[in-house]
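Visitor: Sequence first, then the predicted structure:
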Amino acid sequence: MEDAELLKKYNVAAPRYTSYPTVPYWDIESFNTQEWLNRVSKTYASHKDEGISLYIHLPFCESLCTYCGCNTRITKNHSVEVPYILAVLAEWRMYVDALREKPKLKELHLGGGTPTFFSAENLGLLINGIMQDASLAPDAELSFEAHPANTTKAHLTTLYQLGFRRLSLGIQDFDPKVQFLINRFQTPAQVAHVTSEAREMGYTSINFDLIYGLPGQCIDGLERTVNDVIDMHPDRIAFYSYAHVPWLKPGQRHYTEKDIPMGDEKFALYQFGRNLLINVGYEDVGMDHFALKSDLLFQSMATDKLHRNFMGYTSQHTHLLIGLGVSSISDSWTAFAQNPKTVEAYLDKIAQQSLPVEKGHFLTDEDLDIRKHILNIMCKNNTAYRDTIPERVQERLLPLLHDQLISVTEKEISITNRGKSFLRNVCMAFDEKLWLKQPKTQLFSSSI
């Protein structure tokens, strides 16, 4: 089957599988905060030596990027910074109390929003406050997301001095027409300047985010963007599919479906960009992610140590991920919990000295088993059953096998080179909750 035909067949709404079960299928009725804290404490006690992962959501942005699917709050009022930081630190202390000791951080990531909306001084206030109740593992990985147009030397210096060595710059596309439609502006010169400053300072891994399928995007414009990016030689590149979900993100109504590359046109953008990256030495690490062989992400994949959590692909495997801040999701391995999605609701919970958890899910034994297989497919490109592959899974895999996206033995499923672009579709074959209850409304973005 030709690539264009594969696209038509498999370009369906599909989860991104940063968790299993996916959030729409959580059993929120059975969830309660006290049992959640019990599970956090139990997981920590069982895996204390490996350390924990910490994600901090900083939601503020000065302007709305219309393509964005993240949880954001648009404001130019920077007086919101300190009250929000104090709330996050209060939430952190609640978790430290539940752990009954200062944990060791294996991984810390600042996401957004725009973390560099916050002043360097206030980011220092945040991280120093976190570290009062924690220690760093010797091989800890600290990273932050940044907007190239507002990242200052003070940002880079302050965070470097606090132990940060990874930086992720949101570029998306350099084409002026695309930037106008998505309301996000930064020049190659700005990106090159921040990248150069970071490297001179000692940052060891720099990631660029790119998106294909954006409104107004074309092959020529994407080629110029990718070539500019290649010239800057980032260690990692995330090459994401644009998720058009205007029913969830009204900002995407700034343009219409007529502006958006669809079908064969979108898949051509993906193939073109992917080939450019691979031809200059980037390795396809996993869904949407590429890395140089010198980068830890590639090395983790090559040694079967790659992991995936709510922050995406990571070289750090921990059983406990704590998410702080509005909308953040935590993972105790046997349970998930999500914070309120609005800043007001989050701050209200903190003001009441209540753990700001809004909903969650306790994983069943079946959930844990399926999660294992989905993680294996996402991170290792194969998975194996102890006995034979369940009949229902075999049946769902048949079309994928026929189209040479996977190979199958009695117990094992492996992704072929052709199948690497269709990981989400393969994972759907294991997703019992999705097959048991097909969504009646569009919950997920298209897989390609």
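Guide: Looks like it arrived, so ask away.

Visitor: From now on I want contacts and neighbour counts done on CA atoms only, so please keep to that.
Guide: Noted.

Visitor: Tell me which other helices or strands the helix ranked longest in the chain touches.
Guide: Across the chain, the longest stretch assigned as helix under DSSP state H is helix 81-99. In this structure, helix 81-99 makes packing contacts with helix 33-46, helix 120-131, strand 321-324, helix 343-351, judged by 3 or more Cα pairs under 8 Å, 6 or more residues apart in numbering; DSSP states H and E.

Visitor: for comparison:
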Amino acid sequence: MLNSLVNKYNIAGPRYTSYPTVPYWDNATFSLEQWKLSLKQSFIESNSKEGISLYIHLPFCESLCTFCGCNKRITKQHSVESPYIEAVLKEWQLYLELFDEKPIIKELHLGGGTPTFFSPDHLKQLIEGILKDAIKAEDHEFSFEGHPNNTTREHLQALYDVGFRRVSYGVQDYNETVQKAIHRIQPFENVKKATALARVIGYTSVGHDIIFGLPFQTLEHVKETIMKTKALLPDRLAFYSYAHVPWIKGNGQRGFKESDLPSADLKRSQYELGKQLLAEVGYEEIGMDHFALTSDSLYESMKTRRLHRNFMGYTASKTQAMIGLGVSSISDSWYGFAQNVKSIEAYYDHLKENTIPVYRGHILNDEDLIIRRHILNLMCQFETSWHSDEGYFNELPDALIRLKEMENDGLLTIDEQSVKVTLKGQPFVRNICMAFDVLLQRNKPDTQLFSMTV
């Protein structure tokens, strides 16, 4: 039965880190001035109540991982560090000029690329520069993505000293054949050491990222990886499907043949096995593809219905405004999205002109805002409702018709005012969200824009 559902629903679809999704942004009518106005409005409404979030993209890596879909620049020249940090701090100053009061930083995340490409001193300089004209919230959550091979005690200590308490390490898979295929060689001992160092220093949440559906990966490989993960017991886990999108990411995802990838049936079996093993260890499933121990803040946020999803994935709390700094970063004012230019050279050129380096975006209309809420509800709570006019949109009856077959397959239940995803339907939540995605339904793409949902 499971395999037949996989075959039926394994289609290309968004991961819904935003709505509207990026391919459906109205870039033609978007402008930098509109974006600034939307952010200023959001800041006035929310800064004193909940603060803001920052995402900082650090794009440099010393080598290319062939599974990676991130915006990165491959180099071994560490002379690139200082100019980039100066540019990010200048961009931050341009944002600060929009606000009448100091921003309260609730969440801050360093992503990449490889944040630990940067020296500990440079990372500390970056964060101190950010905080110099801001207020660190009492309940702040600062996190970074660490590479197990190059995250040192000095990196962990420097970031701990400026408020970081959460780190996530990209593990992917421990099998050497798989690691060679994705060009990410990192022995278990390196991950063990990096995990232990973080805990000794005082980090309260250590996460690991594990991927299924990688080239040459078998069920036994997934089991082996999770059994080794059990020995380290990270506080939270991202266990997600490899998104094979070489038509978007270029040669970086062409390091192996299509035939080297597991079939859709095998991928789903890998997921089901991994999910079962993680449950036996004591992990609770959080939203889509995430797991946490009951002692972790992500689990607590799910239980208290505060779980949120944005371009950083699932977060334990929500801020209305999120500013993305650095190349390719995406910002979210709740009323609008804006993405920075993707090349480092263009990024520097904009900042030389004292211009926030945004090149595309979308201002949400009333319909967008309603549907965004429904999709967030489904992704975070596995249910949504329209008890009031605020939750109703014109094409809701059409969405419910599209969901009827999924209800017949036992993936969800529909009543007069709500949709609830069943346990059986949770692996197909992306498909369920697609029924609400009116922009996708009105203009289905002729070419594949998204990864497969399974």
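Guide: Yes, it's here. Remember, predicted model here, so these are calculated numbers, not experimental data.

Visitor: And the TM-score between these chains?
Guide: Put the two chains on top of each other and the TM-score (TM-score structural alignment, normalised by the length of the first structure) is 0.99; 447 aligned residues with a Cα RMSD of 0.9 Å.

Visitor: returning to what we had before: show me what the helix or strand following the longest helix of the first structure is in contact with.
Guide: With elements assigned by DSSP states H and E, the helix or strand that comes after helix 81-99 of the first structure is strand 104-112. Strand 104-112 of the first structure is contacted from outside by 48, 50-60, 70-72, 134-137, 139-145, 316, 318, using Cα atoms under 8 Å, 6 or more residues apart in numbering.

Visitor: Stretch 62-79 of the second structure now?
Guide: Contact with stretch 62-79 of the second structure is made by 59-61, 112-113, 117-118, 181-184, 214, 242-245, 249, 252-255, 328, 342, as judged by Cα under 8 Å, 6+ apart.

Visitor: returning to that earlier point: centre of the chain to the longest helix of the first structure, how far?
Guide: If you compare the mean C-alpha spot of helix 81-99 of the first structure with that of the full chain, they lie 22 Å apart, counting by Cα atoms, centre = their mean, to the nearest Å.

Visitor: Likewise for stretch 275-284 of the second structure?
Guide: The chain centroid and the centroid of stretch 275-284 of the second structure are separated by 22 Å, computed with Cα atoms, centre = their mean.

Visitor: What of stretch 131-145 of the second structure?
Guide: Offset of stretch 131-145 of the second structure from its chain centre (Cα atoms, centre = their mean): 19 Å.

Visitor: ok, now stretch 328-339 of the first structure?
Guide: If you compare the mean C-alpha spot of stretch 328-339 of the first structure with that of the full chain, they lie 15 Å apart, counting by Cα atoms, centre = their mean.

Visitor: From one end of that stretch to the other, what's the distance?
Guide: Its first and final residues considered, stretch 328-339 of the first structure spans 5 Å by Cα to Cα, to the nearest Å.

Visitor: buried ones in it?
Guide: Applying a neighbour-count criterion of 16 or more other Cα atoms under 10 Å, one finds S328, I329, S330, D331, S332, W333, T334, A335, F336, A337, Q338, N339 buried in stretch 328-339 of the first structure.

Visitor: likewise stretch 26-40 of the first structure?
Guide: Of the residues in stretch 26-40 of the first structure, W26, F31, N32, T33, W36, L37, R39, V40 count as buried by neighbour count, 16+ other Cα under 10 Å.

Visitor: Also stretch 37-56 of the second structure?
Guide: With burial defined by 16+ other Cα under 10 Å, the residues of stretch 37-56 of the second structure counted as buried are 38-43, 47, 50-56.

Visitor: which residues touch whatever helix or strand V206 of the second structure lives in?
Guide: Mapping V206 of the second structure onto the secondary structure by DSSP H and E places it in strand 205-212. Applying Cα under 8 Å, 6+ apart, the contact partners of strand 205-212 of the second structure are 165-173, 195, 198-199, 222, 234-242, 267, 270-271, 296.

Visitor: mean shift between that strand and the first structure?
Guide: Strand 205-212 of the second structure, aligned to the first structure and superposed, deviates on average by 0.4 Å (mean Cα distance after the TM-score superposition for the first structure).

Visitor: and the helix or strand just after that strand, which residues are buried?
Guide: Once the chain leaves strand 205-212 of the second structure, the next helix or strand it forms, by DSSP H and E, is helix 219-232. By neighbour count with 16+ other Cα under 10 Å, helix 219-232 of the second structure contains the buried residues L219, H221, V222, K223, T225, I226, M227, T229, L232.

Visitor: List the residues that contact N3 of the second structure.
Guide: By Cα under 8 Å, 6+ apart, N3 of the second structure lies in contact with D265.

Visitor: measure it to S263 of the second structure for me?
Guide: Summarising the geometry, the distance separating N3 of the second structure from S263 of the second structure, computed by Cα to Cα, is 11 Å.

Visitor: What of L376 of the second structure?
Guide: The spacing between L376 of the second structure and S263 of the second structure, counted by Cα to Cα, is 29 Å.

Visitor: Please identify which of these two sits among more neighbours.
Guide: Shown here are L376 of the second structure and S263; by other Cα atoms under 10 Å, L376 has more neighbours (22 against 13).

Visitor: Pull the number of nearby residues for the nearest residue to the more buried one once chain neighbours are set aside.
Guide: Among residues not flanking L376 of the second structure along the chain, R309 sits closest, at 6.8 Å (Cα to Cα, 6 or more residues apart in numbering). Around R309 of the second structure there are 20 other residues, counting by other Cα under 10 Å.
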